[in-house]
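> Sharing a sequence plus its predicted fold:
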Amino acid sequence: MVSPRALAEAARHIRGNDSSAIKELIRELERRMELTGYQSGILLKHEIEGLRVGNYKLLYRNASGSFARVFRGCSVLTGEMIGLKVLRQRYASDPRAVNLFKREGELGRRLKHKNIVPIYEVGSDGGQHYLTMEFVEGGNLKDILKIRGKFTPEEAVKYIIDLAEGLEYALSMGFTHRDLKLSNALLSAQRVAKLVDFGLAGGEASGVADDADRAVEYGTLEKFTGAPDGDPRSDLFFLGVMLYEMVSGQPPYPPTKDINERRQISRYRNIRPITSVCPGLSRPLVDIIDQLLRSNPHERYQSPTELLRDLRKLQPSFSSTTTSSEGLGSTSGPMPAIKSSEGEPSASASTANRTSTILCIEGRATQQDRLREYLSKHGYRVLMLSDTDRALQRLESMAVSGILVTCEALADDVVGRYGQLKKHADRTETPLVLALSAKRADLLPQLPASRYSQVMPQPVTLRDLRDRLETMKAS
């Protein structure tokens, strides 16, 4: 995990050799960025499992389900960042579970398309079973929707086209997805939507009850409408569910974990008309959503290709201009608009800032766009990074005028990562501002401020953040 030289240098600052000294050594290695917060947390629990799988170090846990966990990892051979999906230990000795897991990996290796997250390797190491895949920086549509509230129709249609193209390709290879939902669609930093998790593809979901239950909606829809198992039109119905929620901010039927409720066909037949939830949509988009959500599969779109034809016809109708927004990280609706009283930056301000660079640490594609557009408009050069480790490495080799970071970019280690950034900011006298989301407000007492490092809890606007950076720089 750590080179002998780095370990020796960290150990020089530690006194004693008891258990408290070991804990302090682990914390020192984290401060030196030799360990991530996730890794030090594992070690402080006196555990080893979960630190490395095959030739990969596990850096952070990105997601966790009943069947498997997903990590950001790093190859110990090449240093390449990678995504890893690791089968939970409770299933490691279950042949059916292992076969289902490996089947997902082997299938993923066959699917090579720009809108499908590729699987690179299917492996086992000491009883641990894992898949390696492309690491997509950005996040899944479910998490992004929680932050945004809803997407503009133009954005939603663009991302649904991406996903439909992935489905079209998979169908040409003889596969359907069988588990379409917002959390199984990732949005890259380049704003490309990609399908992930073909674990139930083709309808062969027998094996693990927890995993099979993920597709209970598919089974219910097909059982009561006479559709065959693995019907590609079922994927289109649930793509329609995604589109409905993306443009309206509300699911077409109430979410529930109750399996009996999920097995009621009335749940999928009695969907509220999209016009009652989002009355401002264009008629062509309403018609597309309505046709996708027809319970009778013969009245639905019959293939992704047929759907793509109508979606592409719709695209030119969208305005090429979008309203800029200044809010950051709203969790309850669209971002607040820039106040009209602010106006455009003056020529002198733009000229003064033109040689200034702001380093932004933000992993969500939509927020990256907002930050880049807003700061550029005010005359700054913007260096956008989504990975804190890369940002810290870059800061060692270049000077910037300010650092702006969101707590979402710091994942599960807000306190530790902020501490590392604060140490750099205080040492180099570089203004650092952390935008702290409302749901992480409980961390505020653990995030000390200084002359060059400050925390701004939500709600906060981009102007607030910029003003704070400029005030700190001038003081």
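Yes, it's here. Numbers count the residues shown, from 1 in each chain.

> going forward, measure contacts between C-alpha atoms and count neighbours the same way
Noted.

> for the closest residue to residue 278 other than its chain neighbours, what are its contacts?
Using Cα to Cα, 6 or more residues apart in numbering and skipping residues adjacent in sequence, the residue nearest residue 278 is residue 248, 5.5 Å away. Counting by Cα atoms under 8 Å, 6 or more residues apart in numbering, residue 248 touches 150-151, 274, 277-278.

> of those residues, buried ones?
Buried members of the contacts of residue 248, counted by 16 or more other Cα atoms under 10 Å: 150-151, 274, 277.

> can you give me the helices in the stretch 51-200 of the chain?
Remark: helices assigned in the stretch 51-200 of the chain by DSSP state H, counting those that start in this stretch are 95-110, 141-148, 153-172.

> could you pull out the strands for this protein?
Using DSSP state E, the strands of the chain run over residues 52-53, 56-64, 68-75, 81-87, 119-125, 128-133, 185-187, 193-195, 357-361, 381-385, 402-406, 432-436, 453-457.

> is it possible to export those to TSV including distance to residue 299 and mean neighbour count?
Output for those, formatted as TSV (distance: least, Cα to Cα, whole Å; neighbours: other Cα atoms under 10 Å):
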stretch	distance to residue 299	mean neighbour count
strand 52-53	48	20
strand 56-64	37	19
strand 68-75	36	20
strand 81-87	38	23
strand 119-125	35	17
strand 128-133	37	22
strand 185-187	26	25
strand 193-195	25	27
strand 357-361	46	23
strand 381-385	46	18
strand 402-406	45	22
strand 432-436	47	25
strand 453-457	49	20
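
> how about the ones you listed, which one is nearest residue 172?
Taking Cα to Cα, strand 193-195 is the member of the strands of the chain nearest to residue 172, at 15.4 Å.

> Counting by contacts, list what that closest one packs against.
Applying 3 or more Cα pairs under 8 Å, 6 or more residues apart in numbering; DSSP states H and E, we find strand 193-195 packed against helix 153-172, strand 185-187.

> Among the buried ones among the contacts of residue 248, which one lies nearest to residue 118?
Closest approach to residue 118 among the buried ones among the contacts of residue 248 (Cα to Cα): residue 151, at 26.0 Å.

> put this beside the first:
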Amino acid sequence: MEFTPRSLTQRVLDLDLASSVDVDRVWTELRSDNVSLEDVKAMLLRKGLLTNFQLDRLLTGERLGYYYGPYKVLYMIGAGTFARVFRAVHRDTGRVVAVKVLRSRHRGDMSQIEQFLREGRMGLQLRHPNIVTIHEIVNDPRAPYLVMEFVEGETLREILKIRKQFAVREGLQVVQDICAGLDFAHQKGISHRDLKLSNVLVHSSGRCKLVDFGLAALADTSSDKAIADCPSARAIDYAALERGTGVRKGDTRSDIYFVGVMMYNVLSGKPALVETRERSQRLNVTRFHDFPSLSEVVKELPESVYTICNKALEFDPEKRYQTPGAMLVDVQSAIKKLDNPEAEKRITQRHEIMVIDEEEAKEGEGKTVMIVESKQELQDILREKLKKRGYRVLIYSDPDRALSKFTPDESVQADCIVFCAPDLGNLALQAFNTFSEQEHTKDIPAIMLVDPKQQHIIRGANTSAKHVLLPMPLKVRELRQALAKLTEKKPAI
């Protein structure tokens, strides 16, 4: 449509984008009708009566999409296959909000409308500093929309494109915010199902907020074809991971895996998962475990950071963090240690180790101890106390991975291996017994730390003079004494 200067300002009035008083002022300043269309456009923009977004729509002849209820659209701030998000302002109060509008191609499909409204209903339950607030759900038959908190900032994806990689302290703060929001939702019985960098908004203050809860929740995962037809790439990723690991749709541990994916990306600047648009490749479950560990990509991060990321990215959901809250505790602990590295590390849970002041010694000099434990705090306390005694300490959270380091063709990886059963349970028992039975490891000392309540593990353990059990809780002195005895070098005869 071809506009004249006067017809353009009349269209502005017709669409209620500016008042007649404001338009009259524009013409008063222009002083004449003998002006160009460009002059009028420049004046409307300079006075803030129109935004570039509104002007572009006007010039293409669009008559709809300037208002949703009382909210006047200013700019489009995001677009996906399912919905568009606009920055908008309430015409009476001036309150700035984000308005999320279902795309027109989905408005004739009741299942898509219900999915969109379901997201809104879920969001109304989630009032938390690390979750974008949904204020209102409007089931307008012409265009259903959600009224949401407007976050002044950018998505984590946009920031990462510029920054490439976060420093460890900043990266952990991002992960902490994500876990805090997920933990709150988990306590309400809600999983996210669409975790990705673009669904984390970073406020100008630095606080991260999650958005788009539940958009992928209704995706059909009944067959490979159905998965291939999922509405978004991340929905396909979730479906492929869950089918490959045998968990039900909506398992919170799937969210945790994708927190690990983001943590890996933020700290390394590189994606853990191969990025591809090819759906058949997304359905290949090997991509969820066939990538280098964070420690291979980024050197010299704190060991606790590697441990957290590795545990979140465990392909086996039983070895992954079981709740966002459990991961949150470890992330907060890692941040505290970065902020106060000299603080005394203590374990306060059921498998507590009693920390006592002891004189420095070098009893472990020249000896290597491998610790197999999934809980970060216990890893840290064992590493610290044994290193003070001169031991070289290797840490693994996965018993199978620890066992794989001992092969018939390679030199011995450790002088003694310590399995911690309170958290690892039967996984520790199986690894301990395998270690004591394999021909190439049966002569290497092993210790298993066991809670006295774990009677089935105590009864099932294959013990010997070189393979012993120690009860929890215990003093570090007891562990040291056992290590000294088991790794004692016998004089040659």
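Yep, it's here. Small disclaimer: the values here were computed from a predicted structure and weren't measured.

> just to revisit the earlier point, do you know which of the strands of the first structure lies nearest residue 108 of the first structure?
Evaluated over these, closeness to residue 108 of the first structure peaks at strand 119-125, with 5.0 Å, by Cα to Cα.

> how far apart are the closest one and its match in the second structure?
Mean deviation of strand 119-125 of the first structure relative to the second structure after superposition (mean Cα distance after the TM-score superposition for the first structure): 1.8 Å.

> Determine how far that strand lies from the middle of the whole chain.
Chain-centre distance of strand 119-125 of the first structure: 22 Å, with Cα atoms, centre = their mean, to the nearest Å.

> of the helices of the stretch 51-200 of the first structure, which approaches residue 416 of the first structure most closely?
Distance to residue 416 of the first structure, taken as Cα to Cα, is lowest for helix 141-148 among the helices of the stretch 51-200 of the first structure, at 22.7 Å.

> what comes up buried for the closest one?
Applying 16+ other Cα under 10 Å to helix 141-148 of the first structure flags 141-145, 147-148 as buried.

> what range in the second structure does that helix sit on?
Against the second structure, the aligned range for helix 141-148 of the first structure is residues 156-163 (TM-score structural alignment).

> same deal with stretch 232-244 of the first structure?
Mapping stretch 232-244 of the first structure onto the second structure (TM-score structural alignment) gives residues 252-264.

> if we can go back for a sec, mind putting the helices of the stretch 51-200 of the first structure into CSV with distance to residue 284 of the first structure?
As requested, the helices of the stretch 51-200 of the first structure are arranged in CSV below (distance: least, Cα to Cα, whole Å):
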stretch, distance to residue 284 of the first structure
helix 95-110, 34
helix 141-148, 23
helix 153-172, 11
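
> Relative to residue 91 of the first structure, which of the helices and strands packed on strand 193-195 of the first structure is closest?
Using Cα to Cα, the nearest of these to residue 91 of the first structure is strand 185-187, at 25.0 Å.

> Give me the mean distance between that closest one and the second structure.
Looks like 0.8 Å for strand 185-187 of the first structure (mean Cα distance after the TM-score superposition for the first structure).

> Would you check the span in the second structure matched by that strand?
Here strand 185-187 of the first structure aligns to the second structure at residues 200-202, judged by TM-score structural alignment.

> what does the matching stretch rub up against?
Outside stretch 200-202 of the second structure, the residues that reach it (Cα under 8 Å, 6+ apart) are 151, 153-157, 178, 208-211.

> returning to what we had before: and the buried residues of helix 141-148 of the first structure, which is closest to residue 347 of the first structure?
Checking the buried residues of helix 141-148 of the first structure against residue 347 of the first structure by Cα to Cα gives residue 148 as the nearest, at 32.1 Å.

> So the residue minimising distance to the centre of the second structure versus residue 320 of the second structure, what's the distance?
Centrality entry for the second structure: nearest residue to the mean C-alpha point is residue 259, 1.9 Å, by Cα atoms, centre = their mean. Distance from residue 259 of the second structure to residue 320 of the second structure, counting by Cα to Cα, to the nearest Å: 11 Å.

> So for these two, which residues contact both of them?
By Cα under 8 Å, 6+ apart, residue 259 of the second structure and residue 320 have these common neighbours: residue 312.

> Just list the residues touching the equivalent of residue 302 of the first structure over in the second structure, thanks.
The alignment partner of residue 302 of the first structure in the second structure, by TM-score structural alignment, is residue 322. By Cα under 8 Å, 6+ apart, residue 322 of the second structure lies in contact with 252-253.

> swap in residue 221 of the first structure?
Residue 221 of the first structure neighbours (Cα under 8 Å, 6+ apart): 227, 234, 265, 268, 295.

> tell me which of the residues you listed are still there in the second structure?
Counting by both residues aligned by TM-score structural alignment, their matches' Cα atoms under 8 Å, these that remain in contact in the second structure are 234, 265, 268.

> Which among those count as buried?
Neighbour counting by 16+ other Cα under 10 Å classes 234, 265, 268 among these as buried.

> show me what contacts the closest residue to the last one other than its chain neighbours?
Read that as residue 268 of the first structure. Leaving out its chain neighbours, the residue that sits closest to residue 268 of the first structure by Cα to Cα, 6+ apart is residue 295, at 6.9 Å. Residue 295 of the first structure sits next to 221, 225, 237, 268-269 when contact means Cα under 8 Å, 6+ apart.
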